[in-house]
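> Would you be able to build a 3D model of this:
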Amino acid sequence: MEMDQARIMMVQHKPVAVEAGLGRMGIHRNIIHPKFGSFILLGTILLADEIDAYDQPIDYNPCLECRLCVGACPVGAIKHDGYFDFQTCFTHNYHDFLGNFTKWVEEVADSRDAKDYRSRVSPSETQSIWQSLSFKPGYKAAYCVSVCPAGEDVIGPYLDDRVSYVNDVVKPLLEKEETLFVIPGSDAEESAPRRFPNKTIRHVRAGRPIGSVQAYLFTLRLGFQRGKAKKLDLVTHWTFTGKTPFQGTVRINDKILDVTPGTHAGDARLSITADSEAWLRVLSRDLELAEAIESRLIVPSDADLFAAYMRCFPF
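All right, here's what the predicted structure looks like:
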């Protein structure tokens, strides 16, 4: 039977778990159960019938705010002030999942021979891809879960001796020699080598496919690099033309991002007119940005401000 694509639903397990009273979301953006801590797997069952009782969110957050997850994250995706850099986490932690598979296939196709392939992809990375295809993808980090001491069943060693807990649980992850996958121009590219000189940096592309200009504006929050936006005050009006006409406003104010799709709002310092199909080709690396600008498929009103805007969203 053919599946009705219009009826496919995407369920976010974490908000459902919070509303069901299973726990609260910690600084590391994982659900912390009062008893089992972060060491749980979530699943959701959707019911079409009425039910006679509803659970309620718990009235406290089991998160200890110890920030061990902040220190353990090898790519700095979890910030001390609670901000979470989704794109940085996704790029490294989920490197062996579907998003990177197509990029790996392109590396194989672009390689001239075996030697050229080995210069592009290390043996360990090839083995990881093979394991992902043969069994299931493995997480590259998830250190935020590994070090989390919250939860009745796991908090004991942390309370007994916090110094020993850090030495035994956290430090081995910090000292581990491994490859970190980061996007060129991202905050992680700058901070990771400074924090972890013992780890190898590997430049990769973002693994999130963008299928429409509406999706591009919607997902800007996921890839926003606050470090690149520091002290930047910029209102940008997007005007997409061609096959998919659309408008949008992107406001950046000193590391704070606001996106208003569907309209031009406020006074813009930067205006960008872009053919919708050309912009999607730029994002997928099928068209060079410089070539698109030269062909006037993409027309920014100010080259310097456009460069500052693009630095906030490396891809």
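
> Every contact and neighbour count from this point should use C-alpha atoms.
Will do.

> quick one: contacts for residue 165?
Remark: with contacts taken as C-alpha atoms under 8 Å, 6 or more residues apart in numbering, residue 165 is in contact with 157, 158.

> Which secondary structure element is home to it?
Of the helices and strands defined by DSSP states H and E, residue 165 is found in helix 162-165.

> Second input sequence below; structure requested for side-by-side comparison:
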Amino acid sequence: MSKFDEHPTVKHWRKQEASEAKIIPSTQIDAQWLRHLCLEAGADDVGFVEIDRPEIADQRQDILAAFPPTKTLISFVCRMNRENVRSPARSVANLEFHSTGDEVNHIARQIVAELERHGIRGCNPAMGFPMEMNKFPGKVWSVSHKPVAVAAGLGQMGIHRLVIHPKFGNFILLGTILIDVNVTTYHQPIDYNPCLECKLCVSACPVGAISADGHFNFSACYTHNYREFMGGFTDWVETVVESKDRHEYRQQVSAAESASVWQSLSYGANYKAAYCMAVCPAGEDVIAPFLIRRKEFIQEVVKPLQAKEETIYVVPNSDAEAYVTRRFPHKQVKQVRNSLIPTSIRGFLGGMPLTFQREHSKGLNAIYHFTFIGAESCKATVIIRHQTLEIQNGHLGTANLAITADSKTWLKFLAKEQNIVWAIVRRQIRFQGQLRLLLDFGKCFPQ
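Reported below is the predicted structural model:
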């Protein structure tokens, strides 16, 4: 006899089970029924993707870690009010982001609750936050909503790295639900990209993160737009800690900045820009003003964001700093520390494409061999040529500069906790080749 047999809950369940007809849980549900359920809950569009879809193969492990029985991903969108997002008053735009984000989470939870009543298990990761911050600065999200939405036929990625819905444009927020059953019909990506490649996002971005040729400078976007999130917030905390007194703090942080941090802590972290979304004219419901009166559209939507006087946060000697100074001289540039600081060698190598400064790599043509020893042992080749970055495992080709480093010492050097001169003297970091290439390397990844 099980020790639980006499427990009132167990006895009640067994009595109920014996009196009711056996219901065999379904392993497959009707796609039309599920779509109707999602739309009734408030979603504006929805699509279904099987867990084994090649387009999301790189996410499979994380998805199954969050919800092991996952067989299907429900991807859905909620529309935002466009004019709120377009407003130069970013408090208005952020209210729209927060309100729609809450709506996405509420709808997802409502769908999961209804499915549970039908004997279907489900899990709804957050639209945005909270995330698994114990993994920061690595991957902290359980599901990457954008590639799931693309696989589910809800749009394609524009050059601004946002999903553009064919009807609603990029004025959407995304939600994903994981369920433990198959669906009778799965959706496929749409066969065209709604992105017009009009380049308005390129012209509106205050830090030059989006290039006309499609290149994206992740660190430029992250440093400014997400200033009051994660790494940017940590940088602010370190400024507080390092200040001797309130006078020194006030010299580094304005009253407006302190109030802005308070506001983000009190009412949810605010984005500094998101102008790329604001100016995008793509989508059947959105495109008319751009086609009918293009000059007026640019004057009303794009120009106010470009003309706005504001503080732009940049890493010193970065492409973003040079861009803002040249393109928007009326905006105030503020130098801040790079907050994308790796805590592992794997993070260092994997994060390099995110912090690579293409413009600062002009004229550099070099092969670097890294050999890390100690706590994390590995070899890697970094090739910088023609303003591109390539990273390979192992040592390939002939190195122009070979770097051998104790892994912990190298990470401390990147975090500015270790003087590289002392590390060289103690032979914790060793070089072979042209040392000037180390300086050139550093220019491509400013701290």
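
> Could you get me the TM-score between them?
A TM-score of 0.94 describes the superposed chains when it is computed by TM-score structural alignment, normalised by the length of the first structure; 310 aligned residues with a C-alpha RMSD of 1.6 Å.

> if we can go back for a sec, distance between the helix holding residue 165 of the first structure and the chain's centre?
With C-alpha atoms, centre = their mean, to the nearest Å as the basis, the distance from the averaged C-alpha position of helix 162-165 of the first structure to the chain average is 30 Å.

> what span of the first structure lines up against the longest helix seen in the second structure?
Longest helix in the second structure by number of residues (criterion: DSSP state H): helix 90-117. Helix 90-117 of the second structure lines up with nothing in the first structure when matched by TM-score structural alignment.

> same check, this time on stretch 33-50 of the second structure
Alignment note (TM-score structural alignment): stretch 33-50 of the second structure is unmatched in the first structure.

> re earlier: other SSEs contacting the helix or strand following the longest helix of the second structure?
Helices and strands here follow DSSP H and E; after helix 90-117 of the second structure, the next one along the chain is strand 122-123. Packed against strand 122-123 of the second structure by the contact rule (3 or more C-alpha pairs under 8 Å, 6 or more residues apart in numbering; DSSP states H and E) you find helix 90-117, strand 172-179.

> deepest of those, which one?
Between these, strand 172-179 has the highest mean count of neighbours, a mean of 25, where neighbours are mean count of other C-alpha atoms under 10 Å.

> what's that strand packed up against?
Under the contact rule (3+ C-alpha pairs under 8 Å, 6+ apart), strand 172-179 of the second structure is packed against strand 72-79, helix 90-117, strand 122-123, helix 145-151.

> Just tell me which of those ends up closest to residue 305 of the second structure.
Taking C-alpha to C-alpha as the measure, those were each checked against residue 305 of the second structure, and helix 90-117 came out nearest at 10.0 Å.

> helices or strands up against the closest one?
Counting contacts by 3+ C-alpha pairs under 8 Å, 6+ apart, the secondary-structure elements packed against helix 90-117 of the second structure are helix 31-41, strand 72-79, helix 82-86, strand 122-123, strand 172-179.

> what angle do it and helix 31-41 make?
Helix 90-117 of the second structure runs at 130 degrees relative to helix 31-41, counting by axes from the mean of the first three to the mean of the last three C-alpha atoms, to 10 degrees.

> for helix 90-117 of the second structure, the distance to its chain's centre please.
Taking the mean C-alpha point of helix 90-117 of the second structure and that of its whole chain, the gap between them comes to 18 Å (C-alpha atoms, centre = their mean).

> so what's the residue nearest the centre of the first structure up against?
Nearest to the mean C-alpha position of the first structure, by C-alpha atoms, centre = their mean, lies residue 87 at 2.1 Å. With contacts taken as C-alpha under 8 Å, 6+ apart, residue 87 of the first structure has the following neighbours: 206, 222, 223, 224.
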